[in-house]
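Sequence isn't available, so here's the structure alone:
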């Protein structure tokens, strides 16, 4: 087994613990639900605008692709996840707590984590130093991925057991993505479109669910907390 392969597996495994730590923090803070929603909403928005969208546009530029492609994918992601979430919510109104509401969006977070793993694997294929830098950036923001996944499930009234299951899935998928990157060729054109698409999901999750649930805190307090989340993701994105 080569050094790059070992490094890929080790660093992608560390993302598991980072993601779990973020989700556990959300689960252990149930009494501050509105505060948590404001922080998570800011983190999600910061991830979309400071991490995902710039990354998608940058990758598109490297491939000679017009920026409108990943930006259009972001709009498509926003609309698709919005329609799916609202459809799931309407179908299960009155069907008891949870239903399918929230599972679509949280599932989108899980798929996004798979692409994080792909990025780690491809980074180590370029060089050890590039792989380490990419992996550290992913590990840093995977804490917020766990926080966001659980917060989104909680925001939709999902039970703790189901939220934990989605958190574990979110924590495991980077490792799966890294393994896929090692064994299968991934066309570069996939990344700007996929990353753009999931940035649309992040924007919908923040504006359509998380931040509205923080409204009872009052405009000033909820905005301040959201800005703290945005600033956190801005600083994390600078690591990359």
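Looks like it arrived, so ask away. Small disclaimer: the values here were computed from a predicted structure and weren't measured. Numbers count the residues shown, from 1 in each chain.

contacts and neighbour counts: CA atoms only from here.
Fine.

Just to check, residue 172 is in contact with residue 16?
Yes: with contact defined as CA atoms under 8 Å, residue 172 reaches residue 16; the gap is 5.9 Å.

Identify the residues contacting residue 48.
Contacts for residue 48 were tallied using CA atoms under 8 Å, 6 or more residues apart in numbering; they are 199, 200, 202, 203.

Can I get the buried part of the residues you listed as one ChimeraX selection?
Listed next is the ChimeraX selection for buried residues among these, using 16 or more other CA atoms under 10 Å:
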select :199,200,202,203
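
Residue 196 and residue 212, how far apart?
24 Å (CA to CA, to the nearest Å).

before we move on, back to that, ok, the contacts of residue 48 vs residue 110, which is closest?
Minimum distance to residue 110 across these is 11.9 Å, recorded for residue 202 (CA to CA).

Mind telling me what element that closest one is part of?
helix 190-205 (DSSP states H and E).

what does residue 134 give?
Using DSSP H and E, residue 134 falls in helix 128-155.

which helices and strands sit right next to that helix?
Packing partners of helix 128-155 (3 or more CA pairs under 8 Å, 6 or more residues apart in numbering; DSSP states H and E): helix 3-27, helix 33-46, helix 103-126, helix 160-183, helix 219-238.

closest to residue 152 out of the ones you listed?
For residue 152, the closest of the helices and strands packed on helix 128-155 is helix 103-126, at 6.5 Å, according to CA to CA.

one more structure, for comparison:
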């Protein structure tokens, strides 16, 4: 029952974040700046500490998860550049606006949201206390996940309709991920590899995709401040959950 309740809450918060980005699309550079900070914070204060904690608890070699991180980063980099190469002759190539790039980025976040739901489900497999702690952390940044998905789609000139479809997928993803844990269990070693892999995805999206886009139209100290606030937000959330 707890799994269903918290995964439905994640659904609501994800959708709310995406609709916020749609409503304030004229200030997309500020939203993107905040989004980049959030993703950096999730990797630094949420995912990587969990990787090292899993490794220490189960006697795993953390180097494997770091290799998975590099693979995730380079895989997304390759996918983006191989997509862009087919558009090298387009006039807007220099502006870096390609619907396919936004779609790939958003789908990566959908995959991350599925695993957020898996995290909730696996947390409740351990205990109700762990499950609630994981769920609070997931819900806190699922709002940003929805915002991220919509921002990426709009920034790369996808239609509002397509953007809403991707937002819907991202919103339902945690629910599907949580329900799937009723049918399987992940070993700590596989979970650590997964976390490392998606940390690489998120790092690339933040540093090489979102931040350049945030500063492509308006370069301002306010955008940089929003990035700092995004990272600080996740830092405070993770400290609150741990406390």
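Here it is on my side, so go on. These numbers were taken from a predicted model, which means no experiment stands behind them.

Any idea what the TM-score comes out to?
Here the TM-score for the pair of chains, by TM-score structural alignment, normalised by the length of structure 1, is 0.91; 235 aligned residues with a CA RMSD of 1.9 Å.

following the helix holding residue 202 of structure 1, which helix or strand comes up?
Using DSSP H and E, the first helix or strand after helix 190-205 of structure 1 is helix 211-213.

So which residues lie in contact with that next one, not counting its own?
Residues contacting helix 211-213 of structure 1 (CA under 8 Å, 6+ apart): 34, 37, 38, 41, 42, 155, 222, 226.

Most neighbours among those residues, please name it.
If you count neighbours using other CA atoms under 10 Å, the busiest of the contacts of helix 211-213 of structure 1 is residue 41, which has 35 neighbours.

was I right about it contacting residue 215?
No: judged on CA under 8 Å, residue 41 of structure 1 makes no contact with residue 215 at a distance of 11.5 Å.

OK, contacts around residue 236 of structure 1?
137, 140, 141.

Likewise for residue 235 of structure 2?
41, 45.

gap between it and residue 41 of structure 2?
Counting by CA to CA - residue 235 of structure 2 and residue 41 of structure 2 are separated by 6 Å.

again with residue 55 of structure 2
Residue 55 of structure 2 is 20 Å from residue 41 of structure 2, by CA to CA.

Please say which of those two ends up with more neighbours.
residue 41 (26 against 19).

Which residue in structure 1 aligns with that one?
Counting by TM-score structural alignment, residue 41 of structure 2 corresponds to residue 46 in structure 1.

which residue sits closest to its match in space, ignoring its chain neighbours?
Nearest non-adjacent residue to residue 46 of structure 1, counting by CA to CA, 6 or more residues apart in numbering: residue 230, 4.4 Å away.

Could you do residue 180 of structure 1 as well?
residue 118 (6.9 Å).

Check the burial of the aligned partner of that neighbour in structure 2 by counting its neighbours.
In structure 2, the residue matched to residue 118 of structure 1 (TM-score structural alignment) is residue 118. By other CA under 10 Å, the residues close to residue 118 of structure 2 number 26.

Residue 118 of structure 2 contacts residue 182, doesn't it?
No: using CA under 8 Å as the test, residue 118 of structure 2 is too far from residue 182 to be in contact (9.6 Å).

List the residues that are in contact with both of those two.
With CA under 8 Å, 6+ apart, residue 118 of structure 2 and residue 182 have no common neighbours.

before we move on, the earlier item: hang on, the match of residue 41 of structure 2 packs against residue 235?
No: with contacts defined as CA under 8 Å, residue 46 of structure 1 does not count as touching residue 235, sitting 9.6 Å away.

Next up, the contacts around the residue positioned nearest the centre of structure 2.
By CA atoms, centre = their mean, the mean C-alpha position of structure 2 lies nearest to residue 109, the distance being 4.7 Å. Shown in contact with residue 109 of structure 2 (CA under 8 Å, 6+ apart): 145, 148, 149, 170.

same thing but at 6 Å, please
Contact analysis of residue 109 of structure 2 by CA atoms under 6 Å, 6 or more residues apart in numbering lists nothing.

How about the one 5 residues further on?
Contacts for residue 114 of structure 2 (CA under 6 Å, 6+ apart) come out as 173, 174, 177.

Residue 9 of structure 2 matches what in structure 1?
Checking TM-score structural alignment: residue 9 of structure 2 goes with residue 14.

And for that match, nearest residue in space, chain neighbours not counted?
residue 139 is the one closest to residue 14 of structure 1 (CA to CA, 6+ apart), at 7.0 Å.

What's the local residue count around the one you found?
Count around residue 139 of structure 1 with other CA under 10 Å applied: 25.

And it, how far from residue 237 of structure 1?
11 Å.

re the thing from before, quick one: which of the contacts of residue 48 of structure 1 is nearest residue 76 of structure 1?
Closest approach to residue 76 of structure 1 among the contacts of residue 48 of structure 1 (CA to CA): residue 200, at 7.0 Å.

so the closest one touches residue 74, yeah?
Yes: here residue 200 of structure 1 reaches residue 74: they are 4.2 Å apart, a contact under CA atoms under 6 Å.

For residue 99 of structure 1, identify the helix or strand it belongs to.
Under DSSP H and E, no helix or strand contains residue 99 of structure 1.

Pull the number of nearby residues for the closest residue to it other than its chain neighbours.
Spatial nearest neighbour of residue 99 of structure 1, excluding adjacent residues (CA to CA, 6+ apart): residue 92 at 5.8 Å. For residue 92 of structure 1, the neighbour count with other CA under 10 Å is 15.

repeat for the one 5 residues further on
Neighbour count of residue 97 of structure 1, defined by other CA under 10 Å: 13.

which residue packs closest to it, ignoring adjacent ones?
Take residue 97 of structure 1 and drop its neighbours on the chain: the residue closest to it by CA to CA, 6+ apart is residue 157, 6.1 Å away.

SS state for the one you found?
Here residue 157 of structure 1 takes the coil state, with states given by DSSP: H, G, I helix; E, B strand; the rest coil.

do you know how far it is from residue 30 of structure 1?
12 Å.

neighbour-wise, which of these two wins?
Set side by side, residue 157 of structure 1 and residue 30 show more neighbours around residue 157, with 16 against 13, by other CA under 10 Å.

shouldn't that one be in contact with residue 96?
No: contact criterion CA under 6 Å: residue 157 of structure 1 and residue 96 do not qualify, at 9.6 Å.
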